[in-house]
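Chemist: Let me see the structure of the following:
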Amino acid sequence: MAMEKNIKILLIEDNPGDAYLIEEHLGEFANFSYEFKNVGTLNEVLSILKEQPYDVILLDLGLPDSDGVNTYLSVHNKNPLVPIIILTGLNDGKIESHALKEGAQDFLVKGKTEGRLLQSIIQCSIERKKRVAFYYLRL
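Modeler: Below you'll find the model as predicted:
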């Protein structure tokens, strides 16, 4: 599933080491070109989303100024048409279930997701969100 344009990826991750590893894993296996931006707080995210559109958001739920599913809801409410993939250190089934019910595209645990899987999930999430938007536009 090849994509023609640069995919704009917003990573919301407050740990620089984790952000570096995520970008490295993605760069190692991505079969598409992308632009990558990392921010570390919810306030930064909300400000950036006003200025720049993104194709996909990778979201850590534990930020210095927000925590848990509320982090997801804050970002989703600001940009409901952008697919959000939760990429977090929280391996909690209740939080995962809640986030997915609220509309998260996927819930991945850091350290258990390799680059090929991440790039596939990014591509599928973007396509899925486009199809859903197209479906609702036809109604």
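Chemist: From here on, just use CA atoms for contacts and neighbour counts.
Modeler: Will do.
Chemist: Quick check: next helix or strand after the helix or strand containing L11?
Modeler: According to DSSP states H and E, L11 maps onto strand 7-12. Counting by DSSP H and E, the next helix or strand C-terminal to strand 7-12 is helix 16-29.
Chemist: helices and strands around that next one, which ones?
Modeler: helix 115-138 (3 or more C-alpha pairs under 8 Å, 6 or more residues apart in numbering; DSSP states H and E).
Chemist: Could you also give me the structure for this second sequence? I'd like to compare it with the first:
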Amino acid sequence: MDTKPIKVLLIEDNIGDYQIILRMLDKSENTKFELTHVPRLSTGLKVLQNDIFDIILLDLGLPDCQGLKSFQVTLKKHPSIPIIILTGLANEETGINAIKYGAQDYLVKGEFNGKLLVRAIQYAIERKKVEGLFIY
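Modeler: As a prediction, the model looks like this:
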């Protein structure tokens, strides 16, 4: 087991959703996480210039960028970091498009638990490694 924590950047404007995700990650027994939270895409992109993250959890309903555009902007600037989309909308078409465009996963808020989130993060990182784009 790797003892180094997984560095997660959560780009999410809803403080309640942030707290839920924080609790989910804190409860993980076998994997440790270091969570950085920012409420806007612009802030997240600035943070990504100065720090290295293992994964990005990205909300699609941000104040400064909406929908898949926020994902596309993030992916274009940081193609080597796996991105999991978080959304409050259970829109299957958006989820499929996100995966087609390169998202590692698409999770609907309120429809996943901590174990599923941890597994999605671990699998996303491993898939990105297999793609040969993951940078340590």
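Chemist: ok, back up a step: mean deviation, the strand holding L11 of the first structure versus the second structure?
Modeler: Strand 7-12 of the first structure, aligned to the second structure and superposed, deviates on average by 0.4 Å (mean C-alpha distance after the TM-score superposition for the first structure).
Chemist: Pull out the buried residues from that strand.
Modeler: Going by neighbour count (16 or more other C-alpha atoms under 10 Å), the buried part of strand 7-12 of the first structure is 7-12.
Chemist: which helices and strands sit right next to that strand?
Modeler: strand 34-39, strand 56-59.
Chemist: Would you mind listing the outside residues contacting the longest one?
Modeler: So the one you mean is strand 34-39 of the first structure. Contacting residues not belonging to strand 34-39 of the first structure are listed as 5-14, 19, 23, 45 [C-alpha atoms under 8 Å, 6 or more residues apart in numbering].
Chemist: any idea which residue sits dead centre in the first structure?
Modeler: L58 (2.2 Å; C-alpha atoms, centre = their mean).
Chemist: pretty sure it contacts K8?
Modeler: No: between L58 of the first structure and K8 there is no contact under C-alpha atoms under 8 Å: 10.9 Å.
Chemist: Pull the residues that contact stretch 51-58 of the second structure.
Modeler: 6-12, 71, 81-86, 121, 124-125, 136.
Chemist: Sorry, slip of the keys, the one I care about is stretch 109-120 of the first structure.
Modeler: By C-alpha under 8 Å, 6+ apart, stretch 109-120 of the first structure touches 22, 25-31, 87-91.
Chemist: Ends of it, what's the gap?
Modeler: Taking C-alpha to C-alpha, to the nearest Å, the first and last residues of stretch 109-120 of the first structure lie 15 Å apart.
Chemist: before we move on, what about stretch 56-70 of the second structure?
Modeler: By C-alpha to C-alpha, one end of stretch 56-70 of the second structure lies 12 Å from the other end.
Chemist: Any buried residues in it, and which?
Modeler: Neighbour counts over stretch 56-70 of the second structure (16+ other C-alpha under 10 Å) mark 56-62, 65, 68, 70 as buried.
Chemist: Also stretch 92-102 of the first structure?
Modeler: For stretch 92-102 of the first structure, by 16+ other C-alpha under 10 Å, it's 96, 99-100.
Chemist: What's the local residue count around the nearest residue to L22 of the second structure once chain neighbours are set aside?
Modeler: Leaving out its chain neighbours, the residue that sits closest to L22 of the second structure by C-alpha to C-alpha, 6 or more residues apart in numbering is L35, at 7.3 Å. The number of residues packed near L35 of the second structure is 18, by other C-alpha atoms under 10 Å.
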